[in-house]
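> predicted model and sequence below, questions to follow.
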Amino acid sequence: MTVTVGHDSAKTRQTLTAGGKTVAYYSIPAAQAAGLGDFARLPAALKVVLENMLRFEDGKTVSVDDIRAFGDWAKQGGKNPREIAYRPARVLMQDFTGVPAVVDLAAMRDGILGLKGSAAKINPLVPVDLVIDHSVMIDEFGTPRAFQANVDREYERNMERYVFLKWGQKAFNNFRVVPPGTGICHQVNLEYLAQTVWTDTDQTGAEVAYPDTLVGTDSHTTMVNGLAVLGWGVGGIEAEAAMLGQPVSMLIPEVVGFKLTGAMREGTTATDLVLKVVQMLRKHGVVNKFVEFYGEGLDHLPLADRATIANMAPEYGATCGFFPVDDETLRYLRQTGRDEGRIALVEAYAKANGMWRGPDYDPVYTSTLHLDMSEIVPAISGPKRPQDYLPLTDAKASFAKEMEASFKRPMGVEVAVKGEDYKLSSGKVVIASITSCTNTSNPYVLIGAGLVARKARALGLTRKPWVKTSLAPGSQVVSEYLNAAGLQEDLDAVGFNLVGYGCTTCIGNSGPLQPEISAAIAEGDLVATAVLSGNRNFEGRISPDVRANYLASPPLVVAYALAGDMNIDLTTEPLGTGSNGQPVYLKDIWPTNKEIADLVHATVTREAFLKKYADVFKGDTKWQGVEITEAETYDWPASSTYIQNPPYFRGMAATPGTISNIKNARVLALLGDMITTDHISPAGSFKATTPAGKYLTDRQVPVSEFNSYGARRGNHEVMMRGTFANIRIKNEMLDGVEGGYTKGPDGAQTSIYDASMAYQANGTPLVIFGGIEYGAGSSRDWAAKGTALLGVKAVIAESFERIHRSNLVGMGVIPFEFTGGDTRKSLGLKGDETVSIEGLEGDLKPLSTVPCHITYADGTTKTIQIKCRIDTEIEIEYVEHGGVLHYVLRNLAAA
């Protein structure tokens, strides 16, 4: 494709020869020589953004003063929050977030026709890759046929969605789909799509080299930061705007430097390291900040381990977790089958533009942390948050404390499982899953898990019968090297058969437990547990039957499957009894670092990557058999319960409106701290008694065909009914009630959806109150879309997580933060108040403080000041238009 570059008033464009080719590039040293600032000691992550400014400097969206601001950043100790317009090179999507994004694009084609524009104007202007990885569910496990059975079921459930995506691939330019069964989007990105340095022709026909950058519709897009590719997660709304040529509006971020020294000790894994990093950075506070890793410890850190750390940037709260280009970057590019000319260009470009990490790499950072990796110990985290770090030695005692303090349930209650010869009690591990993008990019922990299985098998151990085990690798390459090492057979023997290539358990697609086990958990009100090698363990996410969820390395996932219980100290107590009648301890089956490294070096080969990615877009026979009708606009099937034309652009006027004050709004929900997008956005399974379930049953969809909320994100009718319907959410308007309930206009308890519909029928605006870190977690645009469709005009919280705040603005919902120490608790809010917000009309400025009048049920009033978290001038325009997509659509129609 052609990339449009700016007019380069400082003459920073240079040429570079590498790998037998000469390319143009925009030189940071040349910008410094031109007097635009001292950029020499900027962190590499920030130099990537600076290069973007140089390349797109046009005097309008990017000015010379924007470039100078980066020099001021360094002079001011790593701070200069100037608003800039950043243009990523490409967009990455997964199918749960990608389907609604493509639905929006299809709806925009219809919408632009209503504005007398051309449907052909609605096309991605940058490359977009969508990887179908979120749809496979674990219906079958522990058998040789599990993989094929789950794939077959996946196609049965999702054919409507797959027809739609295949239509999109044909209908839109610059849009490719990686079919089901290939791998997780972040691992496919790391192993194949990412180039570290990108090249394209510009409007003059010259080839231009520039850093590979992206935004993704999944928060763990950051995993590719381990390959020195700057990328982070955004909501589908923001990604769609980027696809359509709209720059990402952002403030020049602070950059926290995280220095790694030493080397990992025997018996520890990258997962143990990343869980400690998550804890440290959460404590430090890195929301809205870049994190860059540096220090001599990187010399001992394989790229797979770097990717594991980068992956969990959302868990530590940062925008990204970046690793600069160095020799290890080049080694990984070579191992994974990248072209030698590209590898030569990456090295030459990084060195020419000051982005290479050599022994003298010493940037200026806003603040720094330090971790000696030799101090890392085996660890897990849980039972509810990724940052709840636990050394493995403390795991047993911690669970007992959680039973008393958090779950408020007694230990020791036992329930017989019907038809089985065992009983369940709180703490039993009912799910043990090697899953998700975090660790399945990492051959060291997967080979390690295979060796644990091999040694356990040799001693006569297998999974406990109540444990649902699964192996869902991030790419087909994983199966290639596990088979080459002979380890898949060992994993099969202890229950970890291949179940699919996808996110599975980590996103709630763990599938149902054995009905008798589920019934026993319910009968005893037990706290069943899950152990997974993922990155998310929020309440209600993994399984409706499981209350306590722990993140762990793949080898420890295998160990917990063998033990079957959180009430065992794996460091001192036996996992089970071997075939010789002797107890087997973790130390008996744990491989040495050398054993793991030797097998990795022998089996993880360049040839494996070249083989598995040779035809990555072709798909299996099932995908090839998906038939579509080619057309410029989508023929929305009226009877579809998966794909519906959303209402956002219906009857849209050619010109925008204005931002209005909010008058006499009622409270839809009063929520606490750390309300995540899992709590807000519909996710996982749902029952027939829910508003979404009733909608489907009214349309003759049997419960067995409900699939998941994630799979139905292309149908706004299902999704708005599932917004705020998480089974563990607690609305403080109701005492002790869990789930998506509130009080309606009549004061009676009802579902949030039904209350919303009643209020909207009366023309009553709605607000939501929250605590700290509102909207933490995944970049789920439906958390904002659903909020908007429920008639919510404002969310007032103590603080917001980055992505969700942006998504709310993108849907025209205004986020506000309390000021002056006010909170929902200090104000004595009960949810029966009336709320009016002034100061929004006229010349509203970003981050303004405005008055909020609260009228209590007894008629008393109080006025507080709240901070409007519309952070930038362009975001004000978005809200005036009713959302970012309306803004883009009107501009395209007028062009």
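Cool, got the structure.

> from here on, contacts and neighbour counts on C-alpha atoms
Noted.

> other SSEs contacting the longest helix anywhere in the chain?
Assignment by DSSP state H gives helix 146-171 as the longest helix of the chain. Helix 146-171 is packed against helix 95-114, strand 175-178, with contacts defined by 3 or more C-alpha pairs under 8 Å, 6 or more residues apart in numbering; DSSP states H and E.

> below is structure B, check it against A:
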Amino acid sequence: MSTLGDLSKDTLEVAGLRYQFYSLPRAQQKLGDIAKLPKSLKVLLENLLRWQDGESVTEEDIFALAQWQDKAHAEREIAYRPARVLMQDFTGVPAVVDLAAMREAVKRLGGDVDKVNPLSPVDLVIDHSVTVDKFGNDNAFEENVLLEMARNHERYVFLRWGQKSFNRFRVVPPGTGICHQVNLEYLGKSIWHEMLAGQEVAYPDTLVGTDSHTTMINALGVLGWGVGGIEAEAAMLGQPVSMLIPDVVGFKLSGKLRAGITATDLVLTVTQMLRKHGVVGKFVEFYGDGLDDLPLADRATIANMSPEYGATCGFFPVDQVTLDYMRLTGRSDQQVALVEAYARKQGMWRNTGDEPIFTSSLSLDMNDVEASLAGPKRPQDRVSLDKAPEAFNASNELEVNHARKEHSAVSYQDVLTKQQEQLDDGAVVIAAITSCTNTSNPSVLMAAGLLAKKAVELGLKRKPWVKASLAPGSKVVSDYLARARLTPYLDKLGFNLVGYGCTTCIGNSGPLPDAIEGAIKEGDLTVAAVLSGNRNFEGRIHPLVKTNWLASPPLVVAYALAGNMRLNLQHEPIGVDKTGKPVYLKDIWPTPEEIGAAVQQVSTSMFNKEYAEVFEGTPEWQKIRVSEAQTYDWDEGSTYIRLSPFFDDMGRTPEPVQDIQGARVLAMLGDSVTTDHISPAGSIKADSPAGRYLQEHGVEPHDFNSYGSRRGNHEVMMRGTFANIRIRNEMVPGVEGGITRHIPSGEQLAIYDAAMRYRKEGIPLAIIAGKEYGSGSSRDWAAKGPRLQGVRVVIAESFERIHRSNLIGMGILPLEFPQGESRKTLKLTGEEVIDIADLASIKPGCMVKVVLSRKDGSKLEIEARCRIDTGNELTYYQNDGILHYVIRNMLN
């Protein structure tokens, strides 16, 4: 019998080429009117039609999605199969380690190791390994690249092996760009096509990525979002992404941005609005006639920050702006023609006046957006520029163990000028044009260059305590800044090129000068970083920098000139010119006409040149020689790449799920605990468990590199779990850092050391937490690390989407407190003993009885909600993890 998918097949002719496709207009004859379906859901609907097999995708699934506006989708699980997978190296290295370890497990269990191969195309972009060690001079880029190659040689050897050993796996070498910008400018197609069973089949370009900012590609009409490395590995090995049919929140844009207002100001406003509205686990789709004049680079800035507003994705439908951008970035005429023809035929094209039906909607007149920053520690905490000093002064919540002191200052000797300088509270010690969010956007980068030009011409200088850096998302940025003759002015202010990659935003800001670090410590100063990125969580940017502020690139330059967050840039002079006359921000802010003229310098030839040899790499990269064996030759002495232990004890069939008996609380945590808190990516302290391990293995502290770069070594990562210097465990009040109490001894020690003591005692572990547990980056080690420490269950008020699925992917049970209850209302201390029975019979979304035995012998019973949401997730949990399930499928 023919399926709906079969009945919907049609052909499309574009510029003389014929494509088969799965027609939504044809399917509509059976499904009913789907014209007003959000366009992001039309992409999902096509995916279900194309993959309908009667098992993973049924006719009922397709009807549930088509009738979404009738709310028939509630709690409906679907199997989504993205066209491809995108990775960056911090998350990609552990994923390739897992694939290599899976080959070892399949080999041990008598299977065919060649089955452990990607079935979907995978692109890994090495972009997270460069650190801002050298800065403020013309040689900074070359020196940082050499340091990167030396530090990461073991990792790069391993990735070169993966590139040769695995099918459909490509690696973009270091020094090329940020994965999201490479995806936007080169890899993304909007409409994908490939030869299948003798037919050229066209379908929407879709993907999942191992970085939460994968959503940036939504700007190109590509449906994609971040997943944990664990889920991504399963997807590349042929497993569908299991998901509930999402709610879709519409965000209507009208009007235009005023002169002097940037895309960064817009995205910080959108982020604040959507966080307040509540979009966790939902799609956001942008619509409205304001999109007619919203450049694709601005759309990319908004889509990039979907994780910051909490949505699964922030989708922009295909329209004329999409086509213009594809032409600019060098996509072929045939590809652009296919995108337009397919989108129009399928009803995925955005027309003026479109008003799809949404779950809920909100709107913004872009004329109302004002100059903004976000800080001091969350991306959604938007502050208008004139309120920045007030917001800094209110950030005393970041101080631990003492009330906010009076502003203090410390004198130090500047290393270059040999002059005595004064470092004050509020000093901006890092000013970084960094990250994928804004460095894909020519208008804000040209604005930064033009502001620098005006400042230099007036005689303004960067304050000597500011560590400035420029880390673009692609080499094209350097080309157009040079073409516009703005590079010398940025260089003059210290914004020299330091690398093409994710630097300050991921915690690779590098060390501050010794004199600055010494002054901060001496005065216990609260200093600041201003960066054009998307993440400003505590302890992420630099261990000594307590407040971090997200801002547009021109504002980053402005704060480097001002030098202190307590200066009101809207009303106070930013400096004085050569004659001693005060200079205000408005005096050096470029006009829209100036920015527009500079943006006109961006040309297609730049993109063609820089992406012509995108997979080739430097001579140093090309010289790396590796084995071509199917299994990796593990080096027992390596401190970067180790065979992970996750599959050591697995058999061909899963054991029944064991109940949790006599569990102890490893840590009790508050609201908005991020994956950075759970598994930091930044620097490794010498006196931490991870630092001690590295030193025991002959690594000196100056060669520690970062936690992110060590993710291929489980020994480092399990020691780094809950080791963030800013994490606060409520079991040890008044203490910052990864410390807990061992119960019942009461001894205070590192969380890792306590976990290992509990393991020796045979005691399972639990984490208790507040709202939004696991927000932030899609970091698989935030689930892998707790698993290796012995954590069996996390009980929280709510979970962020990616982290919840990662916990299940590692066999950890996510439970939510009953509505209205929390660790506070229940007066938990962390000394309770936890018992959870009947785990072998749980169902998705069921209530689970949790018994908490208090120190005084009394017992408390609660009914917690099981946050295993789908049948597929339950199968993964019953198999002790998603990769265990995949291996057993291969074997059986």
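Now that the structure is in, tell me what you want to look at. All figures in this text were calculated on a predicted structure; none of them were measured in a lab.

> in the second structure, what stretch matches the longest helix of the first structure?
Helix 146-171 of the first structure corresponds to residues 140-165 in the second structure, going by TM-score structural alignment.

> show the end-to-end separation of that stretch, please.
Using C-alpha to C-alpha, to the nearest Å, the end-to-end distance of stretch 140-165 of the second structure comes out at 34 Å.

> equivalent analysis for stretch 681-688 of the second structure, please.
With C-alpha to C-alpha, one end of stretch 681-688 of the second structure sits 14 Å from the other.

> for stretch 698-706 of the first structure, same thing?
This stretch, stretch 698-706 of the first structure, spans 12 Å end to end (C-alpha to C-alpha).

> for the residue of the second structure positioned farthest from its centre, helix, strand, or coil?
Distance from the centre of the second structure peaks at residue 579, with 46.4 Å (C-alpha atoms, centre = their mean). Using DSSP: H, G, I helix; E, B strand; the rest coil, the structure places residue 579 of the second structure in coil.

> could you measure it against residue 458 of the second structure, distance?
Residue 579 of the second structure is 9 Å from residue 458 of the second structure, where distance means C-alpha to C-alpha.

> likewise residue 801 of the second structure?
Taking C-alpha to C-alpha, one finds residue 801 of the second structure at 49 Å from residue 458 of the second structure.

> likewise for residue 324 of the second structure?
Distance of residue 324 of the second structure to residue 458 of the second structure, computed by C-alpha to C-alpha: 38 Å.

> do the same with residue 600 of the second structure
25 Å.

> ok, those two, which is more surrounded?
Per other C-alpha atoms under 10 Å, whichever of residue 600 of the second structure and residue 458 has more neighbours is residue 458, with 18 against 12.

> what angle separates the longest helix of the first structure from helix 95-114?
Interaxial angle of helix 146-171 of the first structure relative to helix 95-114 (axes from the mean of the first three to the mean of the last three C-alpha atoms, to 10 degrees): 20 degrees.

> so which bits of helix 146-171 of the first structure are buried?
Of the residues in helix 146-171 of the first structure, 146-147, 149-151, 153-155, 157-158, 160-171 count as buried by neighbour count, 16 or more other C-alpha atoms under 10 Å.

> skipping its backbone neighbours, what lies nearest whatever residue of the second structure lines up with residue 756 of the first structure in space?
Using TM-score structural alignment, the partner of residue 756 of the first structure in the second structure is residue 755. Once flanking residues are discounted, residue 755 of the second structure sits nearest to residue 789: 5.5 Å by C-alpha to C-alpha, 6 or more residues apart in numbering.

> touching, the one you found and residue 715? I think so.
No - with contact defined as C-alpha atoms under 8 Å, residue 789 of the second structure does not reach residue 715; the gap is 10.7 Å.
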